[in-house]
Every structure is written in C-alpha cells, then in structure tokens.
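Chemist: Need a 3D model of the sequence below.
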Amino acid sequence: MAEYSSPFASGPGGVMTDDVGVITGDLELRTEAGEDGLVSVYVRYEEADEWYRLRGASCVVHDPRDHRALHMALLGVLNRPAG
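Modeler: As a prediction, this is how the structure comes out:
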C-alpha cells in the first residue's frame, strides 16, 4: 500500500468528514492507495491520533503513478490558510 501525508490549513468552512462532520484549523491529509487502485482519503487534526474519512473523496486510480498527483490535487483544493 502506498501512502502520502501532508499538513494543511482548512478554509473558513473547514472540511467535511464522514465520521465527525466538519473539522477546521491546522489539519493533515493522508491518502492511501491499495493494490487494486482504491484510494482512501483521511484527515486529522495536526499531530492527533485519530483519522477521519474525508467525505466524497475516495476513488480509484488506474495507474499507481496517479496516486501522488491525486494527493497533491486534493491538497491544493483543501489548503486555504488565512491571509
């Protein structure tokens, strides 16, 4: 299984999770791609223990090299630091 993880700052509305609803603030994004190409997407409060599934973000990649590009695209959409 391949995995990427990156810190980011959520925007004013935060991000929606399947597990606990909206979370805000300094967060971390993690994507995991299995051998079958299924990519699972999680977020957590920065340096917390518990991960939450990001609503509507799981998908399938047909080429394992696309996993990193998908992770970076999600990070670009989610990262909205104040300023």
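Chemist: okay, CA-based contacts and neighbour counts for the rest of this
Modeler: Fine.
Chemist: Skip the chain neighbours and tell me the closest residue to the most centrally placed residue in the chain.
Modeler: By CA atoms, centre = their mean, the mean C-alpha position of the chain lies nearest to L29, the distance being 3.6 Å. Nearest residue to L29, sequence neighbours excluded (CA to CA, 6 or more residues apart in numbering): V43, at 4.7 Å.
Chemist: Let's compare: structure for the following, please.
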Amino acid sequence: MTGSEPAVCQDKVTAGPGGAMTVEVGFITGDLTLRTSRRTDGLVHVAVQYPGVEEWYTLTGSPTPVPDGALQTIHTTVLTAVENGGQAETPA
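Modeler: All right, here's what the predicted structure looks like:
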C-alpha cells in the first residue's frame, strides 16, 4: 500500500433502479453508505450499509485485487455503478 492511499473511502449514495447486489441478502436499494477498504492481504473489500444500522453487506465481487494506490479510483467506480443501479457489483 502506498502512503498516499487512504485507509478507507466512504460515501453516502442512493442506489439507482435495480440497486446493488450483495453476497448476504441479494440486491438492496435506497439510501446507502458505501465503504471501500484495503484488507491486510492486499485485496479490496467493498460493502454497503443502510443508514442507522450496524450491519454491513459485502458487494458481490468483493474482495477484489486492486493495484496499490488505486483505492479511491475503485471506490469512485463502484459509487457510480451503485448510483446507476442495475444490481451493481464490484468490478473484477
């Protein structure tokens, strides 16, 4: 991991039609928090959460390999995908 890469990227997002596809519960819709973080094994984990609850749901396709220094880039890509909906997943 590079020194310039943030530990975690997190944003609020409203999932578009068709929502975001999760491992645990299938697709979810509505207002969400999207969190992207690099694990200790170097893979990137992407999860979503409804406001006001503690449980996080892993976005399908996560964890995924992402080059060092590209955490913000993958976060922005996934954020846009969730905004667009269509059962958005983490890109491979």
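Chemist: wait, the residue nearest to L29 of the first structure sits on D49?
Modeler: No - using CA atoms under 8 Å, V43 of the first structure is not in contact with D49, being 10.7 Å away.
Chemist: between those two, which one's more packed in?
Modeler: V43 (25 against 7; other CA atoms under 10 Å).
Chemist: Report the aligned residue range of the first structure for the biggest strand by length in the second structure.
Modeler: Criterion DSSP state E: the longest strand present in the second structure is strand 8-22. Under the alignment (TM-score structural alignment), strand 8-22 of the second structure falls on residues 3-17 in the first structure.
Chemist: List the buried residues for the matching stretch?
Modeler: Using 16 or more other CA atoms under 10 Å as the test for burial, stretch 3-17 of the first structure gives 5, 7-11, 14-17.
Chemist: now stretch 56-63 of the second structure
Modeler: For stretch 56-63 of the second structure, by 16+ other CA under 10 Å, it's 56-63.
Chemist: out of those residues, which one sits closest to T80 of the second structure?
Modeler: L59 (13.7 Å; CA to CA).
Chemist: corresponding residue for that closest one in the first structure?
Modeler: In the first structure, L59 of the second structure lands on L54 (TM-score structural alignment).
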